[in-house]
Structure formats: C-alpha cells, structure tokens
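Colleague: Mind looking at a prediction? Sequence and model below.
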Amino acid sequence: MLGQKLVFGFHGKTLPEEFKNLLREYKIGNVILFLRNVESAEQLRALCAEIQSLVQEETGYPAFIIIDQEGGMVTRLPQDAVNVPGAMALAATADPENARLASEITIRQLRGLGANFNMAPVLDVNSNPANPVIGVRSFGDEAERVASLGCAAIAPYAGSGVLCCAKHFPGHGDTAVDSHLGLPRVDKMEEALEQLELIPFRRAIEAGVPAIMMSHVLFPNIEPEQVPCTMSRRMVTGLLKQKLGFRGLILTDCMEMGAIRDYYGTPEGVVASIKAGVDLAEISSAFDLELAAAKAVNEAAERGEFDVEEIRASVEKILCYKKMLAAQAEPGLCNQPEDRRAAESMARQAISQISGTPFRADENTFFCGCADYRASGAANADGSAVTFPEYMANAFGAEGFVTEKDPDAEEIRAALRQAENCEKIILGTCNGHLFRGQLALAGALAATGKPMAVAALRNPYDLSQIPETVWKLAAYDYAVPAFRALEDIFRGGKATGVCPVKLP
C-alpha cells in the first residue's frame, strides 16, 4: 500500500507508456497535473478519466488527481475553463466574499474536468517584500487577513467532492530564496512563528481544512538536524500533528525542487519525509527520480525503517479521504458564462490606485513594459502569450514597446527614443523590485516630464520605488483579465481596490 503515499507527475498531454508501467509496478495511487499536461477542457477531462481508470484498476481505489489551481500567477486550467484571480488580487477587492466565490468557481471547474484535489489556498503571510516565490500568491502581509480570507477560501470545499490544501507550513512568506531553486532559511524561533506565520494555519485547522502542505524551508533554530520542514519529524509530527492537533492529510511540496534534490537527494528526501510523518510525497515530473523514489521507499520498508503502524494509519486516512471524492466529471459545471463574468469582475475590483493623478490614455500614449516570464518555479513555464504593451497599444491604437524583464541601458535608450513623439506614457512592470532594470526604465521615462502611469502587474512592491510624480496602480496579475480591467481604468474608470500589503 506504499504506492498510496506517492504522488507522481509526467510530461505530455497523454499518459506515457513508461509512466503507466511505473504506476502498475509500484501501485502508485495519485497523479499531479500541470499546465504542460493541459490542452483543452475536453482533453483534460479525457486524461483525468484515463488516470482514474488505470489507478482504480491497479490499486482498487480512486486516484487523487492533484492540481495547483491557486488562481492568478499559478493557474493550470485551459482557456476554455475559468481561471480566477490570485490571492492578493482577491484580498485587494476588499470583499471577503470574493475569496469564497473564487473557490466555488474553481471547484466547479475541477468537478467539470475530473481533477479532485486542489493545492490551494496559500496561507503564507508575505512579510518579506523581497520574497521571490510567494508575493501575489499570498492574501497579504497581515496574519489576520490571511487567516480570514484563507478560511473563506477553504469553506466551499467541504462536501464538494474536491479537496483543498493549505500551504506552505509553517510559512514561506519570510524567505528571500525560491525553494524551487535553492534552500530557504528562516532563523526564527517557534515563539516568533506563533506570532505571525502559524496564525493562518491554526485558523485553517479549526475551520476543518482537509490537507496541509509542508514547506521546503530550513528553520535551524527549531530543527537541530538541519533538514527542511518536509523532512523534519519535529515539524511534521511534533509541531503540526501534536502541538497544532492537525489530523488531516499532510503533503510534501515537490521533492524534485532544488531545496531537496540539490541538498539531500530526491529519493532520500521522500524516504525522510515519510519517516517524518508525511502522508503524501510528491514528485512533479522527473521519471528517473520517480522510479528511484518508488524503489527507495519500498526498500526502506523492507529494511524496517518505517513505523508499520504509522504507515497503516496513514494509508487508512488517505483511503478515508478518497471516499469523499466526486465519482466522475460533470462537464456542464465547467466554463459557465456567469463564472467567467464573476472572475472578470473580481479582476476589475482588484485594481488599486496607490497614488498619483489619473489621466485617460489615447492614441498618443506610449505603452511599454516587459513580456511575461516565469517569475518563480511555481509559475507556468510559459507566461502569458499576450504582452501588456501589445494589448494596450492594440486597444488604444497607440505605440507599444516590449522590453526584456531586466532592460539594460541600451534598451532603455531605445524605449526613450520610441517615447519621444508621444504625449503620455504608461509602463507595466512585472516584479521590477527583483529585476531592477525595470525600475531604471521607469525612472528614465518619468524624467521626460510627460504624464506617466505605472501598473504593477505582479508584486505591488515595484511601486514604492517609482518617482512620486507617476500615477501608480497595482493589478496583481500579468493576464488578460487584468489588462481588460486596466484598460477600463485608462478610459476613465475608477480604481476601487485596496492594496493588501504595506509598500516600503
């Protein structure tokens, strides 16, 4: 039954034969999907059905079909399904019901497609503006707001046939390293976590969240063995299970992420996470690592390295939660017009004016900014196909100029030349506080003295480093719904959102 404790992913829009054989050999009970596996609603529905059929046939139980559908920056659904705004955008609407509504919409999409386990919401308090991986995925930098909105997002999942998962315990909001790429370290004591990071997780546990994901963060002042939370029995069993009293499913983040693969080894990390008390260990895509991990887990069991009673109880818990899953996809739930309208409305409500004097854009406006890019390992490999400057230039019949994500002096000079004959300037930034060439570009354009606006299309922290003469807006997402919302603002609409983080 060890295969029930493993979650594996794959590349491609159909199940590869070698992946099928791996599932058959080790009786793997669960599969995780990413945008790389998705082409359309019809294709995804067929893929989920094939996964369920294979896992049912090989294990006798349904599969958890897991997906990271947070909304906003982390979306995995096709264009003919409804993707909702992300957490920070929902918080910016200043309407707590939007967090609940976004979950209800997402549940309908997943029920309509056949996925049954959503790795959301993010309950990290984004207390570090330099955080490269959480940012707009968080409901904000105040624990109470994160807790309140997180619980609102969790509530609709109860009895829905779809599970949700709060992440990344005990908190990934105060890191300056992306755990997809390196090993984050937070030098806090447990008492400090109680004052901030643990508040949303405690509230979620009280609210009945069915699952919690561990973070790949090192807390050296709490865990003396110098292993990240995912592999720490002190954190998984001692803190989460025993001290906080959590009885639901405990998951790892992906074990092929750099924080585990490069520092501890993926197969070794999976074995350690199970020893720590984790219920479900996940590997996203690397077939060789999945095969090695499956072998390592079975060999560790044969050597008697696991607590047999603990493994039995964990598998029983997994199977108990599988009884709660929807039996089959209901296509009619997906991509309803009213859900699409509601998602667009939330994106519009989120637009926040930080400061400055509004103006209307027209054909004499110069639109500038970088294309979308993979801002962190959590984001999709391919960013938005539509760029902000091109969208706006097309909407207003104006000039658009697309830059690199970190424009150099030569590119800045080119942008200035392009802007010479315009009357107004609108720049879109995308985490310019991390790629400072964008801020240099903003400063150079502002120095022209022309009326100028800057829209932060991801983290709003960019705006604290923009000249005060500029009209500053936060949109929280590099996506077409946010572009449409900004277009309305630039045509004279009012920005009603309230930024949920403090700008330094």
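Modeller: Structure received. Numbering: from 1, shown residues only.
Colleague: can we go C-alpha only for contacts and neighbour counts from here?
Modeller: Will do.
Colleague: ok, Asp288 - how many residues close by?
Modeller: For Asp288, the count of nearby residues is 9 (other CA atoms under 10 Å).
Colleague: where does it sit relative to Ala456, distance-wise?
Modeller: For Asp288, the distance to Ala456 (CA to CA, to the nearest Å) stands at 40 Å.
Colleague: tell me which strands and helices the longest helix seen in the chain is in contact with?
Modeller: As assigned by DSSP state H, the longest helix anywhere in the chain is helix 41-59. Here helix 41-59 touches helix 17-26, helix 97-113, going by 3 or more CA pairs under 8 Å, 6 or more residues apart in numbering; DSSP states H and E.
Colleague: Name the nearest residue to Leu44, sequence neighbours excluded.
Modeller: In this structure, Leu44 finds its nearest non-sequential neighbour in Val38, 5.8 Å apart by CA to CA, 6 or more residues apart in numbering.
Colleague: let's bring in a second model and compare:
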Amino acid sequence: MHDTSTGSTAKPSRRTVLTAGAAATAALAVGGPALAAGDVDDKKLRGIISRMTLQEKVGQLFVSRVYGHSATAPDQADIDANLKDFGVRTAAELIAKYRLGGVIYFVWAHNTRNPRQITELSNGIQRASLDQPRGLPVLISTDQEHGIVCRVGKPATLFPGAMAMGAGGSRADARTLGRIAGRELHAMGIRQDYTPVADVNVNPANPVIGVRSFGADPAAVSRLVAAEVEGYQHSGVAATAKHFPGHGDTEVDSHYGFPTITHTRAQWEALDAPPFRAAVAAGIDSIMTAHILVPALDDSGDPATLSRPILTGILREQLGYDGVVVTDSLDMAGVRQKYGDDRVPVLALKAGVDQLLNPPKLDVAWNAVLKAVQDGELTEERLDESVLRVLRLKAKLGLLHDPYVVPGGVDRAVGNLAHLATADRIAERTTTLLVNEGGLLPLSPASHGKVLVLGADLASPSGTTGPPTGVLAGALAELGFTTTVMSTGTAPSAAVIDRAVAAAGEADAVVVGTYNVSATSSQKTLVERLLATGVPVVAVAVRNPYDVARLPGVRAYLATYSWTDVELRAAARVIAGEVSPRGKLPVPVQRTDDPTKVLYPIGHGLTY
C-alpha cells in the first residue's frame, strides 16, 4: 500500500485498514482477539506489556518530533535535519530505532502542509510502527489550541483562541469548538491535542500564557475547560489540560527561563487548582506539566515537571487523577537549568510522569531511562505503570483496534462549509467592544467610505491567510468600504508615523491594530498623532486587551484577542454594524497610573 518512491500512501478501503490494524494488534493480544475500538481491558494490556522488551517499554514513554511531510520520503532538508538530531533519515527509521510511543507534529518540522498530506503522514507513521516486531500504534499529537497557537492551518477550521472564548463565555460554544476541532484532527490521524490551557491568567505581564488562557476568573475558566474537554473527547481525541499546577501568574517564559509562582497553598487552591479539578471531573485523558517552581507546593527547588510531591502527591493522590501525565517539551529552559538532559527524563518518571515530550537529544534521554532501569534507579515495574496508562489511552481511542485513517474522509471532515460557518458565528460572539464614545461605531460606507487600515503585519499563526492589516482591510472592503492598507509595525519609526498621518488625511476613518502596547511603545505616538488629525480612529487590540489602558483618547476600541482570520473578519463585521458586539472581558484591565485600581472589570463589554 505504500509507494516508497514518492512517499505517498495509497487509499486503502475501510475493510483493508480495519483488517490491517486488527491483525497487527491481534498478535499481541493475550487470551483472545485484539481489543475492540474503545475497549480498555487491563488484563489484555498487561499481557501486551509482558511480551515487550525493556527497550520497547522505554520507547513507549517518548513522544518525539520528527522532520518531514512523509514517513518514508521527506525532502532532503528534512532528511538532513533528522540525521543531525537523530542519526536517521526518516520518521519510519526513527520509530524503528527507538520504538516510539508518540510523535508530535509541528509546522516548523514540515509535518503539517495540508490535511491530505497530514493524513498520509499519519498512516505512514502507523504502518512503520506496526511493521516492527510486536509493533504498537503510535499516539500522534500536536498543539492545536486555536487563536495564536495552531499547528494545522487552513483549510482546517480555525476557531478563536481561549481568551476570546472566555469573552464569549459560552460552554456550548466551547464544547462545539472541541467537537469540531476534534473531528478534524481525528480525520488527519492526530489523536492527542495539547489543549485546553487550564492556566488562570491573573498576571497581565505574563509573557507565555496571556490570551492562551480563558481568563482570570477560576470558576469561568473551569467551566470552559470542562466544556472543551467534553467536546474533544466526544470526537475521539484526547484532550490535555495544561500546564499543571498552573502557569497563569508569572512574568518569565518557561521556554527561556525558570519561572517561580509565589502563590501560597491557599491561593493555589483558590486560583490555580479549580480548572484542573474540573478537567479531572470531566474525565480528561491527559494532563501536561509545567516547568515552573512552586515553593508552596514543593520547596525542593525542582520544577513541577520533576516534582513527586506535586505530580504524585497532589495530582495523583489528592486530585485523584490516574490518566496520562505528559511533560511540557523537554527542550525548554525551565526544565533544563537545574539538571542535564540525561537526568531530566529519569527524574520526571520518578516524579510520576508517563510521557516524555520532545527531548532535545532523544538518544541521550532514551538511553538515560534505559540505564536507570538497568542500574536499579528505576524499576521495570515503575515503567510498566506508565506503559499501562499509555496503552489504556491508546485502547480508549480505538488505536489498538484500528490506527489508520481513510484519506478520502479528510476532504469531507476538514474545513467544510458548516464547520467554517460555525467558527465565524462563534467569533462574532467573542468580539469585545471596550470603548464607543459618542457612538462612533458602527461605521457605514455612506459616511465613512474611505478607510485607512494600519497596524503591525505580525508573524502569521496558522490561522491567518496573510498580514492582519490586509485581512482586516479585505473584510471591510467586502462590506462596502474602500480601504487602503499600510503596515506600521509594532515599533513604528518617526518617518512611518509621518506617512501614516499623511495618509489619514485622505481617509474618512482610520482602523489601527495595536499589539501589546507598552508605556514606551511608539505605537502610542502613532495613535496619538492619528487622533490629532481629527479623523475618526477605531483601534483594535489584536492580542492583549490591556492595550486600551495605554490609549485613553481613542473613541472606539475593540478587542479580538488574536490576529487570526476568523477573529479579524468578525471584528470587521462588528465595525460595519453587520453584527452587534457581544463579548465581555474575561480579565480585568487595570489603570496604568495605579495598577491596584481597575479601569474595566471582568464582564465589561458594550454593544449596540
């Protein structure tokens, strides 16, 4: 079924893939046929484990990146990257070498070009694993949070991100997002999604979570986390609540440093714990750890990922969670600063982790775990506990019955018109109108026909088809406005500001996108100069809603919480009055002159 000359996967019939999947796992089953889809039988799973070699058990605990669009015939640049990182050429060779239990897809690893290609890559990975002696299906994962973090782009359906969903406040919409997004991932062979973000973002300066969080109210975050979990898992995709025990109150990005959360135990119970408790109550399949220091929970100085008091004492024993625990990526500074890459995976397993995600040096990590068992630091029984949890999840998802997906199904499931229309309607319910002095909005082509659209042409997340200024201008043009576009960047120079002011003089209105405006940002100067022209100015905060506090003279201010197409198109419809804004702030916006005072509280949002 596989053409190694092209790397393409043939279109097997449904009967063919069912037979292939069942036959591959039947050889492993003890005392009967292969597990049926969704059937979790610990006796049979333990039978599978008893037949595995130690090396195979170690491999089941690792989830690795791999480069290339094909499991057997990647491009030369990806072959070179695989050789450099792993000493192999392809995903198939990587799986054969390490007997991996999981693979994670990234855009930058060239895994996610388009839905049909993703489907063929997934089938190729499964075939490579099942071709091995005692081969087991691979659990394929990705970070498809929506909003600013998406690994699978168009034509897949892209939804508003978490903070936008928090502004919408609808459990039904969150459940629908999970159900549709899960169905599309499932069709591409991706069966574990590292979402929802369960962190409560109580720190406006948080550089790594921010709009990836549903908001600052633990109860509201809990409701939406549980709803998304239900939606994803109803579609046969394992949801993953992250980042335990809570990454919402930090000013350090754990990709580049080692954050400390200074909450007391009581504060943690009140602020950080509720969404994770809600996820556990909703039957969450996996929980991701955080590379953060929480002295109130463990005063050893170790990150939570390596903390037995946190992962076993609190998560397992106190919260009663017995599902899969996966680390955040092990290539991040937060987990590497105290220990070397050989010690981190061993300590994580000792703490209670089951899946070791994306170690920077897979050979070092894999061999370190193997040696720890051989030397007696880790027992094989401890490995068996985690392998059992991983296999339980694969069995629940039906992977042990049929790991393949039918390529033709992806065209019907991914990005269909009904899904796209649903995403647009949800986005309209999240757009938040923060300021509308004198009823400036909505604008109409009759009175404000010529619109200048300014802002930063930001690096595009997968949910965008082009620069945000162009997307917003295009959406306004479709609604009858004549638009001019000008990129001004996140730090416009004096010359750029002068050109923008001159262009504003030829317009009936200006729409300017703001991006994380700071006290010293030249974006402030740009907006102030535009206001001085007397031309009506509408500002759109395309990431953090806190921008509004730094620009008090703006008469109309919207928050979209991201610059993805679906949110910018919704903002255009709100600006034009095609729909009324319905979003409510899910975080408070503090005053800049006195951060102890609130300028706009949680729940603020205007309409017309």
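Modeller: That came through, no problem. Model, not experiment: these values are computed from the prediction.
Colleague: Can you give me the TM-score here?
Modeller: The pair, once superposed, lands on a TM-score of 0.93 when counted by TM-score structural alignment, normalised by the length of the first structure; 495 aligned residues with a CA RMSD of 2.1 Å.
Colleague: tell me, how many neighbours does the aligned partner of the residue nearest to Leu44 of the first structure in the second structure end up with?
Modeller: Using TM-score structural alignment as the criterion, Val38 of the first structure maps onto Thr112 of the second structure. Residues near Thr112 of the second structure, counting by other CA under 10 Å, number 21.
Colleague: In a helix, Thr112 of the second structure, correct?
Modeller: No: assigned with DSSP: H, G, I helix; E, B strand; the rest coil, Thr112 of the second structure falls outside any helix and is coil.
Colleague: give me every residue that touches it.
Modeller: Contacts for Thr112 of the second structure (CA atoms under 8 Å, 6 or more residues apart in numbering) come out as 69, 105-106, 118, 151-153.
Colleague: ok, so of those residues, who is nearest Gln267 of the second structure?
Modeller: Taking CA to CA as the measure, Gln267 of the second structure sits nearest to Arg151 out of the contacts of Thr112 of the second structure, at 33.7 Å.
Colleague: Just give me the match in the first structure for the closest one.
Modeller: In the first structure, Arg151 of the second structure lands on Arg76 (TM-score structural alignment).
Colleague: which parts of stretch 195-215 of the second structure are buried?
Modeller: For stretch 195-215 of the second structure, a neighbour-count test (16 or more other CA atoms under 10 Å) marks 195-206, 208-215 as buried.
Colleague: count of neighbours near the closest residue to the match of Arg151 of the second structure other than its chain neighbours?
Modeller: Sequence neighbours aside, Leu35 is the residue nearest to Arg76 of the first structure in space, at 4.6 Å (criterion: CA to CA, 6+ apart). Residues within reach of Leu35 of the first structure, counting by other CA under 10 Å, total 21.
Colleague: For stretch 97-114 of the second structure, measure first residue to last.
Modeller: 27 Å.
Colleague: that older thread, and the next helix or strand after the longest helix of the first structure, what does it pack onto?
Modeller: Going down the chain from helix 41-59 of the first structure, the next helix or strand is strand 64-67, by DSSP states H and E. Packing partners of strand 64-67 of the first structure (3+ CA pairs under 8 Å, 6+ apart): strand 30-33, strand 117-118.
Colleague: Kindly reformat these as TSV and extend each row with distance to Phe483 of the first structure and mean neighbour count.
Modeller: As requested, these are arranged in TSV below (distance: least, CA to CA, whole Å; neighbours: other CA atoms under 10 Å):
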stretch	distance to Phe483 of the first structure	mean neighbour count
strand 30-33	27	24
strand 117-118	26	26
